[in-house]
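Engineer: one predicted model, sequence on top.
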Amino acid sequence: MIRTVVVAGALLLGIGVVAAQQDALKSAQAIMKANGKSLGGVLGPMNKGEKPYDQAAVNEALNTLDDTAKKLPTMFPESIKGMKAEGDYSPSSKIWEDKAGFTASIATFAKTVTDAKASVKDLNTLKAAFPAIGKSCGGCHETFRVKNS
């Protein structure tokens, strides 16, 4: 009887761990999708002249990116290493294998966003800041995410 209770408890604990890992992965995906909307749905179209410049929307987009920069250091716990996310991309194992590089990429992204928040006040300053934001965001993707097959 005690053995059955121990086994059942271990199974429930294991299920709880897997659920927590999946929640962490889904949370990271949601945060990255919000980044994508900020860059590709707000800042990019304004930068290209496809949408009119809107300072409130720019501020909101930059705040979203800034929030992500603050969350990134803890968004990918070791426990999700090797997990495949739903959708097109998953975290690369390089996140954990090259922790120093990942940390440096996060720092670059955070500084770029902080600088943009301080400098972007009109379309011209957005056009000056946007390439660096895109480069720091995309550069991390090139190294630290993989396309699901």
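Structural biologist: Thanks, I have it.
Engineer: C-alpha only now, for contacts and for neighbours.
Structural biologist: OK.
Engineer: three-state assignment of residue 8?
Structural biologist: Here residue 8 is helix, with the state taken from DSSP: H, G, I helix; E, B strand; the rest coil.
Engineer: what about it, how many neighbours?
Structural biologist: Residue 8 is flanked by 12 other residues according to other Cα atoms under 10 Å.
Engineer: separation between it and residue 14?
Structural biologist: Residue 8 is 10 Å from residue 14, where distance means Cα to Cα, to the nearest Å.
Engineer: number of nearby residues for residue 6?
Structural biologist: Residue 6: 11 neighbours (other Cα under 10 Å).
Engineer: let me redo that: residue 24
Structural biologist: The number of residues near residue 24, taken as other Cα under 10 Å, comes to 18.
Engineer: which helix or strand contains the closest residue to residue 43 other than its chain neighbours?
Structural biologist: Distances taken as Cα to Cα, 6 or more residues apart in numbering place residue 58 nearest to residue 43, at 6.5 Å, with adjacent residues excluded. Using DSSP states H and E, the element containing residue 58 is helix 55-75.
Engineer: put this next to the previous one:
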Amino acid sequence: MDRDPRASPAAQPVNGDLPRGRNKRPPRGSIDVADLPRTRRAGEIPMKRTMIVAGTLLLGAGAVMAQQEIAVQQDNLMRSIAKNQYGVLQKMSKGDIPFDKAAADQAIAAIEADVAKIAKIFEINPKQDVVNATYGSSPKVWQNKADFDSKIPPVQKAIADVKGKITDNASLKAAYTSINDRCNDCHETYRVKLK
């Protein structure tokens, strides 16, 4: 048997119980380096710190992506309004495309639906602009949100006043001008040109 006759039987390790898989016990009075607390070697980064940094970077990247998503939603809403207002109503009123009552009514209905979403979509300040966008939202939107929101009902009223009343190019021009003027009341203060 591999026991030291001077040690008590409970304190004496047996062959399979030797620390760290060693075949021999260290000499009496010596320090076993494996039992000492481990210190960092030069260039070694503790795993805990690495995980904290990586987690923080992932959270930060997630927040940036979420902010960009909000900015994209806001930009898409404004582009949808512009597509109908400028791409249909303005072009038709200028004679760039032929007058089409059904198309004009459809554009008015789409603008009306999109304008109703503005207050909700612009609740959160994304604190950044959409990459490569021509226009963006001024920080004033969130600095004076009540005033920004107060600009929406006049646009809705202008739309309601012309809805279903467009019969020819002259009435289309009047409708376009009325709606566009109310939109510009907001754009003068709350829209910024980025490019």
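Structural biologist: Thanks, I have it. No experiment lies behind these values; they were computed from the predicted model shown.
Engineer: strands of the second structure, residue ranges please.
Structural biologist: 135-137, 191-193 (DSSP state E).
Engineer: do you know which of the ones you listed lies nearest residue 150 of the second structure?
Structural biologist: strand 191-193 (15.2 Å; Cα to Cα).
Engineer: follow-up on the earlier one: now for the residue nearest to residue 43 of the first structure: what does it line up with in the second structure?
Structural biologist: The alignment partner of residue 58 of the first structure in the second structure, by TM-score structural alignment, is residue 104.
Engineer: and what of residue 18 of the first structure?
Structural biologist: Under TM-score structural alignment, residue 18 of the first structure pairs with residue 64 in the second structure.
Engineer: with the second structure superposed, average distance for the helix holding residue 58 of the first structure?
Structural biologist: Following the fit onto the second structure, the mean deviation recorded for helix 55-75 of the first structure is 1.5 Å by mean Cα distance after the TM-score superposition for the first structure.
Engineer: what packs against that helix?
Structural biologist: If contacts are counted by 3 or more Cα pairs under 8 Å, 6 or more residues apart in numbering; DSSP states H and E, helix 55-75 of the first structure sits against helix 2-36, helix 99-119.
Engineer: so which of those is the most packed in?
Structural biologist: helix 99-119 (a mean of 17; mean count of other Cα atoms under 10 Å).
Engineer: quick one, that helix and helix 55-75 angle?
Structural biologist: 160 degrees (axes from the mean of the first three to the mean of the last three Cα atoms, to 10 degrees).
Engineer: mind putting the strands of the second structure into CSV with mean neighbour count?
Structural biologist: Below are those laid out as CSV (neighbours: other Cα atoms under 10 Å):
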stretch, mean neighbour count
strand 135-137, 20
strand 191-193, 13
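Engineer: for those strands, which one sits closest to residue 96 of the second structure?
Structural biologist: strand 135-137 (24.2 Å).
Engineer: just put the helices and strands packed on helix 55-75 of the first structure in JSON lines and tack on distance to residue 89 of the first structure.
Structural biologist: Listed next are these as JSON lines, based on distance: least, Cα to Cα, whole Å:
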{"stretch": "helix 2-36", "distance to residue 89 of the first structure": "9"}
{"stretch": "helix 99-119", "distance to residue 89 of the first structure": "17"}
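Engineer: so for residue 66 of the first structure, which of those helices sits nearest?
Structural biologist: Per Cα to Cα, nearest to residue 66 of the first structure of these: helix 99-119, 6.0 Å.
Engineer: the closest one: how far from the chain's middle?
Structural biologist: Distance, stretch centre to chain centre, for helix 99-119 of the first structure: 12 Å (Cα atoms, centre = their mean, to the nearest Å).
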